[in-house]
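> take this sequence and fold it.
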Amino acid sequence: MNDGSSVAQLAATLRDELIRYPEGAKLPASRVLVARHQVSPVTLSRAIATLAAEGLVTSRPGAGVFKATQQRRTGTAGDVSWQEIALAAHPPLGGVDPATRGAGAAGVLATLTSPPPEVIDLNGGYLHTELQPERALGAALARAGRRPGTWSRPPVEGLPELREWFARDIGGPGGTLAASDVLVAAGGQSALTTALRALAAPGAPVLVESPTYPGLLAAARAAGLRPVPVPVDADGVRTDLLAQAFEATRARLFVCQPLFHNPTGAVLAPQRRAEVLRIARAAGAFVVEDDFARRLVHADSPALPLPLAADDPDGVVVHVRSLTKAASPSLRIAGLSARGPVLERLRAIQVVDSFFVPRPLQETTLELVGSPAWAKHLRTLAGALRDRRTAVLTALAAELPALLPQRPPYGGYHLWLRLPDGSDEREAAASALRRGVAVTAGGPYFTAEAPAPYLRLSYVGTPGTAQLEDGVHRLRQALS
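Now for the predicted structure:
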């Protein structure tokens, strides 16, 4: 019993037991707690670490664990009402209301918030621990820790060996992408933020798919940019409308997810791939390709198309390739690649924002992707994603057949469910939560009002398929 739910349950139990102890009192020895609660020493250690992080206990090596002494706040509460004026008093940033720079994080926070242990998670955007390569990650971290120089400062662009690996991974066999075209970034979100800030001035329009990933919309608004939606259908972004949007806005940037688009799961059709590049090139614009799901392909998927960056000798595409989704939410590593002078702009923005990605994390990543365990994990993950998708679709066919997507994706980890006209998606999500299942309302995936009600259903946040089937059953009860 060492998974996240067991840790959370034990931490809750210990939290209740702490009420009986006076401040500074010593808790029973670890062996006593392990026997009393029938858990492993690892689970106990993690639960104690949780309580320590909350400031409820203190751990003293060689002495034991003690209930923390709470510091009493003295004096009266301060008056922070002045901040309302200060935060709104700045002049408009390039014509954009400065208040929007801090807005739009709700959609991101929804996928980062872990529901209580008793709630089935059909909302999260990261692999459950059952799907993560924990042993391979631990072994890679241990090997990286023994490397000479692991704790020294890395090059600001990233370790040369890791940049070379990303160049091969993105460009494919015989690709023209070089290690010098790649920057190592601290995850996909950080890479997207760097690209937005480097390629568009505050107040400028940026074309985005509609619907699209809420983290992109939040990052664009935080940078003072104005997201302009371009509709997506079953074959990806509508290229006829993309051309119109460039002409109407004079935008110089389009951000897209051509492979297993979030949230629809669409794959950009072959005939539209060349069109996207041609339209952007004619507009003198960049295309930021967020290739977040390439390592989330299902075992029964057809052959994948190459990235747009592989067909782009002219430097139109700025490519983002993250390893986080396929490994662990804490392995925040991505490759940010571009050709031409724009790479220096990206490098400058990234250096100012974060200096560099910590070397131990880069060394661990190198150890992971260079080991046989990585390839084995990807094969295992592909089979698990296929099985989970099949389980959810089968459950939907039995419980909610009207919500079945017409073209289920063969990659990624989510389904985009169209609710009947007139449905209140927020109430549907709230009702589902009351039934013990967490799903995501579709509204935050649109730049403005949604054209129809949707729910996004993720199938990687649970321990197995049994919970997925139960979650769909509870969702039917909530919607009925």
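> going forward, measure contacts and count neighbours with C-alpha atoms only.
Will do.
> report the central residue of the chain.
Per Cα atoms, centre = their mean, the C-alpha nearest to the average position across the chain is that of residue 125, at 5.5 Å.
> so it is in which element?
Using DSSP states H and E, no element contains residue 125; it sits outside every helix and strand.
> list the contacts of it.
111-112, 325, 413, 458, 460-461 (Cα atoms under 8 Å, 6 or more residues apart in numbering).
> and the residues you listed, which two are furthest apart?
Across those, the longest distance by Cα to Cα is 15.2 Å; it joins 112 and 413.
> one more to line up against the first:
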Amino acid sequence: MTIHEPVRTAADQPPLAARASAVGGSPVRDILAVTARPEVINFAGGLPAPGLFDSEGVAAAFRAVLEEMPERALQYSTTEGEPALREALAGRIAARGLPTGADDLIVTSGSQQGLSLLATALVEPGDTVLVEDPCYLAALQVFAFAGARVVPVPCDDDGIDPAALDALVAAERPKLLYTVPTFQNPTGRTMPVERRAAVAEVAVRRGLWIVEDDPYGELRFEGERVPWIAAQEGAAERTVLLGSFSKVMAPGLRLGWLRAPGALLRACAVAKQAADLHTPTVNQLAAARYLAERDLDAHVARVATVYGERRDVLLAGLPDSLPEGSRWVRPSGGMFVWVRLPSGMDAGELLARAVSESVAYVPGAPFFAGVPDARAMRLCFVTQGPDELREGLRRLRSVFC
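Presented below is the predicted three-dimensional model:
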């Protein structure tokens, strides 16, 4: 008699974590992948203009640190970041009205990592997080991964409505408020100083953390700089300030920073140890050398001048490129113009037609934590030069008009 062994089959793989299955990818990244053809004029990305990078200055800084201190530049570093870079960053922040020392800062792998560290240190699954409506897409991803319940705060053309914020904090007992108050992504709007003071007052009175993200604040084309929320009365101990070199030096360096009160800063340092130990040493030392030997402010001023000219080209062409009844925000800086098409139009549905015309934008609906606005779309105006912008506007006209 022959005894047959049972057929053995491979066991199923253990499933992904629920959060990995529930959180989708970035619509912007998906659109950029689809529209990577060189003939496409892409208003979709938030990409700094590569032709304006100070590549010679950055290269010189890398050469200097690799020639003068290769053993240190190629070695592990402290989790909080290289002292020289933290000292330089602290000086820049203090000069802009917020007293800061090197020990108040952690150098992060882009300000996006700072946001992830804060979610790890602050947010438990089920916690409520308040965000602007609409909100920076990657922030929505971070909070979703943390298992947060994300609640939008009503906003107008000046940003967060303080009275609505006060009512929501009382009703929802949130852990934090996330905001990009200067040249916001996606709307381009800027919160006036009076509104910032009112938001800070709510946070102090109600016991709320504010996460103030400022990746675009130095890219001002006109008007006076508005002080950070963190600099408002009583707000420094309630506010985490995030910043980045991505928009003012180069995004490929992946250098950002996080300023926070002591206990929270220490918790973020532990979270960073678990994430990546530290931000690359050579990049930090090169950035510190660049700040010591080059005039970053002068470079940013040159970039902002060019970006302002490109904004003006885009705004001048929108009336003839969009259907009658469209509305948009005129930003005083940053990288984006936020458009609302007339009632009944759907920017998401029209994207495929736009791509067929070799032009792309980001539909606005994914930016909303609450009810999406199908009419909305975001246009980035900094990556292309004036002639490409005008041609892109001509192609948009063939889509919408």
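> give me the TM-score for this pair.
Once superposed, chain against chain, the TM-score is 0.91 (TM-score structural alignment, normalised by the length of the second structure); 389 aligned residues with a Cα RMSD of 2.1 Å.
> now check the second structure for the residue matching the residue nearest to the centre of the first structure.
Aligned by TM-score structural alignment, residue 125 of the first structure pairs with residue 46 of the second structure.
> what about the helices in the stretch 51-200 of the first structure?
Counting by DSSP state H, counting those that start in this stretch, the stretch 51-200 of the first structure has helices at residues 82-88, 106-112, 134-145, 160-171, 188-199.
> to residue 408 of the first structure, which of those lies closest?
helix 106-112 (21.3 Å).
> contacts for the closest one, please.
With Cα under 8 Å, 6+ apart as the criterion, helix 106-112 of the first structure contacts 123-125, 214-215, 218, 440, 444-445.
> map residue 198 of the first structure onto the second structure.
Checking TM-score structural alignment: residue 198 of the first structure goes with residue 121.
> residues in contact with its match?
264, 267-268, 271.
> turn these into CSV, including distance to residue 40 of the second structure, secondary structure and neighbour count.
Output for the contacts of residue 121 of the second structure, formatted as CSV (distance: Cα to Cα, whole Å; DSSP: H, G, I helix; E, B strand; the rest coil; neighbours: other Cα atoms under 10 Å):
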residue, distance to residue 40 of the second structure, secondary structure, neighbour count
264, 44, helix, 15
267, 44, helix, 16
268, 41, helix, 26
271, 40, helix, 20
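> please enumerate the strands of the stretch 51-200 of the second structure.
Listed in chain order, the strands found in the stretch 51-200 of the second structure under DSSP state E, counting those that start in this stretch are 105-108, 128-132, 149-153, 155-156, 159-160, 176-179.
> nearest to residue 194 of the second structure, of these?
Across the strands of the stretch 51-200 of the second structure, closest to residue 194 of the second structure is strand 159-160 (Cα to Cα), at 11.3 Å.
> quick one: that closest one aligns where in the first structure?
Under TM-score structural alignment, the match for strand 159-160 of the second structure is residues 236-237.
> next one: the matching stretch to chain centre, how far?
On the basis of Cα atoms, centre = their mean, to the nearest Å, stretch 236-237 of the first structure sits 21 Å off its chain's mean C-alpha point.
> how far apart are it and its match in the second structure?
Stretch 236-237 of the first structure differs from its equivalent in the second structure by a mean of 1.0 Å after superposition (mean Cα distance after the TM-score superposition for the first structure).
> picking that back up, looking at the strands of the stretch 51-200 of the second structure, which is buried most?
strand 105-108 (a mean of 28; mean count of other Cα atoms under 10 Å).
> in the stretch 351-480 of the first structure, which spans are strands?
414-418, 437-438, 440-441, 454-458.
> quick one, which of residue 112 and residue 413 of the first structure is more surrounded?
Using other Cα atoms under 10 Å as the criterion, residue 112 of the first structure and residue 413 rank with residue 413 on top: 28 against 14.
> and that one, what pairs with it in the second structure?
Residue 413 of the first structure maps onto residue 335 in the second structure, by TM-score structural alignment.
> ok, that match to residue 245 of the second structure distance?
15 Å (Cα to Cα, to the nearest Å).
> still on that earlier bit, go through the strands of the stretch 351-480 of the first structure and name the closest to residue 176 of the first structure.
strand 414-418 (32.6 Å).
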